[in-house]
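1. Build me a structure from this.
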Amino acid sequence: MKSMLEPGIFKPTPSRGEAKSDATTRLAREIMSGEANARIAKTERLRAARLAQEVAEPAVPPVAKKTRGKRAK
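-> Below you'll find the predicted structure:
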């Protein structure tokens, strides 16, 4: 015998407002997910370019700043 709480038997139908809200939420999440994926891809691309540049160019040691002597009071 089948249970009365079996999924798929009694599917609640959302109201028009709920359906529109769900569609808006889904679309907003898709947009945010796409933007996040684009940001991650850009970060990876820039990181790879920076590492390639660091390998191609030798590191220049920083120039020491001249220090001023102590002031006499």
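
2. rest of the way, CA atoms for contacts and neighbours
-> Fine.

3. Pick out the residue nearest the middle of the protein.
-> Centroid check for the chain by C-alpha atoms, centre = their mean gives Ala36 as the closest residue, at 3.7 Å.

4. where does that one fall, helix, sheet strand or coil?
-> helix (DSSP: H, G, I helix; E, B strand; the rest coil).

5. Okay, it and Thr43: tell me how far apart.
-> Separation of Ala36 from Thr43 (C-alpha to C-alpha, to the nearest Å) stands at 11 Å.

6. for comparison, sequence B:
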Amino acid sequence: MTATKDTFFKPEKVSPQDKAATTDSVARSLIAAEATARERKTEALKALRMQREATEAESAPPPKKRAVKKAVKRG
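-> Next up, the predicted model:
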């Protein structure tokens, strides 16, 4: 038996529907993975923001009261 391209690589015809189905499934899996990663990142950032706001609220000095100026009538 001689080694030829045909014995190692059997070219098979793939129908357009199969190609479309493969492309669709790969695209959907990529989109789902990106959405999951985005949701995880959003949750982590939200937790960090809530933690930072809580520490800032505890350590923040009370707001200063502003002096009210009285209007002066002229004339």
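
7. any chance you could map the helices in structure 1?
-> Listed in chain order, the helices of structure 1 (DSSP state H) span 16-56.

8. Can you give me the distance of Ala52 of structure 1 to Leu46 of structure 1?
-> Computed as C-alpha to C-alpha, the Ala52 of structure 1 to Leu46 of structure 1 distance reads 10 Å.

9. likewise Val63 of structure 1?
-> Val63 of structure 1 is 27 Å from Leu46 of structure 1, by C-alpha to C-alpha.

10. More neighbours: which of those two?
-> Per other C-alpha atoms under 10 Å, whichever of Val63 of structure 1 and Leu46 has more neighbours is Leu46, with 12 against 6.

11. To which residue of structure 2 is that one aligned?
-> Aligned by TM-score structural alignment, Leu46 of structure 1 pairs with Arg49 of structure 2.
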